[in-house]
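In: dropping a prediction and its sequence here:
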Amino acid sequence: MLRIRARHIQLADLETAQQVMQFWQDGQPFEQLATTYSQCPTAIQGGDLGEFGPGHMPPELDAVFLGGDVGSVYGPVASARGFHLIEILGRTE
């Protein structure tokens, strides 16, 4: 069974999401940005979503978790809860 490990940063608006993505591209650590900016309760653990399987996240996010490269950051990705930056930490069978 496929298991995914990832972190994310949830933001209310696209402009802020783009700004935080730029901070990451400029070298700031994803975990630190999540703690500072994410509006999700996972912010206290640096945006860590733990380990989960396919179908446990909204479809628009699941597509990134399943199709993105491990070690990469994606976003902003829109969902019903706002905009997300996603860091894929790993996948195991």
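Out: In hand now; what should we look at?

In: from here on, just use CA atoms for contacts and neighbour counts.
Out: Noted.

In: got the buried residues for the longest strand seen in the chain?
Out: Using DSSP state E, we find that the single longest strand of the chain is strand 82-92. Neighbour counts over strand 82-92 (16 or more other Cα atoms under 10 Å) mark 83, 84, 85, 86, 87, 88, 89, 91 as buried.

In: other residues contacting the helix or strand harbouring residue 51?
Out: If you go by DSSP states H and E, residue 51 is part of strand 48-52. For strand 48-52, contacts defined as Cα atoms under 8 Å, 6 or more residues apart in numbering pick out 3, 4, 5, 6, 7, 8, 42.

In: ok, and here's another one to check against it:
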Amino acid sequence: MRKAGKGGLVLLAASLFVACGGAAPEPVTPAEKAPEKAAEAPKPEASGDAAAAGVDAEKAEQCIATANAKRAKFSGEPPKVTVRHILVRFKGTKNADASIKRTREEACLRAMEARDKLREGADFDEMVKEYSEEPGAASRGGSVGEIERSMVVKPFADAAFDLAVNQMSDVVETEFGFHLIFRSE
């Protein structure tokens, strides 16, 4: 596998942020990076109408708690990992398409549904096509590529760098929605 140089990493970081619906970030030097314990972006509020939407409120609450479990950087983690992911968005997430009307609870439960299918042996590429709402994800099999911790939002990085090779995360929430992250290298 060909390793990307510094310019390739900047391009990859820009691609990831744009793929998740964000604007491409400007490259930063280590001195400009936020401290390790920087505050996370505020989470969108729960919709409050989970019951009205026919959602099992207890199951949705458990899903959201799992998706927001605290993960920390550990001393033995590699400097880079290669990951794929599935992104399920909900109304109010950062850069969500206006056509997305599902509640936060519905999105979390949808991500759990995809997770459960994957645990039962479903093909990751097929699940990306069926569940992921990241532009272009289906054509890339959900690939984000090789990332450094500083290239992605903290909850995503914490989960991705906690994985062993060929391991999938549980549901993870970021300001972009709910993710399932699979570490391939």
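Out: Thanks, I have it. It should be emphasised that the depicted structure is a prediction, and the values quoted were computed from it without experimental measurement.

In: circling back: in CSV, list the contacts of strand 48-52 of structure 1 along with distance to residue 22 of structure 1 and neighbour count.
Out: CSV is the format used below for these (distance: Cα to Cα, whole Å; neighbours: other Cα atoms under 10 Å):
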residue, distance to residue 22 of structure 1, neighbour count
3, 29, 14
4, 25, 20
5, 23, 18
6, 19, 20
7, 17, 23
8, 15, 27
42, 21, 18
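
In: could I get those residues as CSV with distance to residue 59 of structure 1 and secondary structure?
Out: As requested, the contacts of strand 48-52 of structure 1 are arranged in CSV below (distance: Cα to Cα, whole Å; DSSP: H, G, I helix; E, B strand; the rest coil):
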residue, distance to residue 59 of structure 1, secondary structure
3, 16, strand
4, 14, strand
5, 16, strand
6, 15, strand
7, 16, strand
8, 15, strand
42, 19, helix
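
In: out of these, flag the one nearest to residue 66 of structure 1.
Out: residue 4 (7.9 Å; Cα to Cα).

In: how close does whichever residue in structure 2 pairs up with that closest one sit to residue 60 of structure 2?
Out: With TM-score structural alignment as the criterion, residue 4 of structure 1 lines up with residue 81 in structure 2. Remark: distance between residue 81 of structure 2 and residue 60 of structure 2 (Cα to Cα, to the nearest Å) = 30 Å.

In: what does residue 153 of structure 2 give?
Out: From residue 153 of structure 2 to residue 60 of structure 2 the distance is 23 Å (Cα to Cα).

In: so between those two, which is more surrounded?
Out: residue 60 (20 against 15; other Cα atoms under 10 Å).

In: before we move on, which element is the alignment partner in structure 1 of residue 160 of structure 2 in?
Out: In structure 1, the residue equivalent to residue 160 of structure 2 is residue 65, according to TM-score structural alignment. In this structure, residue 65 of structure 1 sits in helix 59-67 according to DSSP H and E.

In: quick one: that helix to structure 2 mean distance?
Out: Helix 59-67 of structure 1 differs from its equivalent in structure 2 by a mean of 0.8 Å after superposition (mean Cα distance after the TM-score superposition for structure 1).
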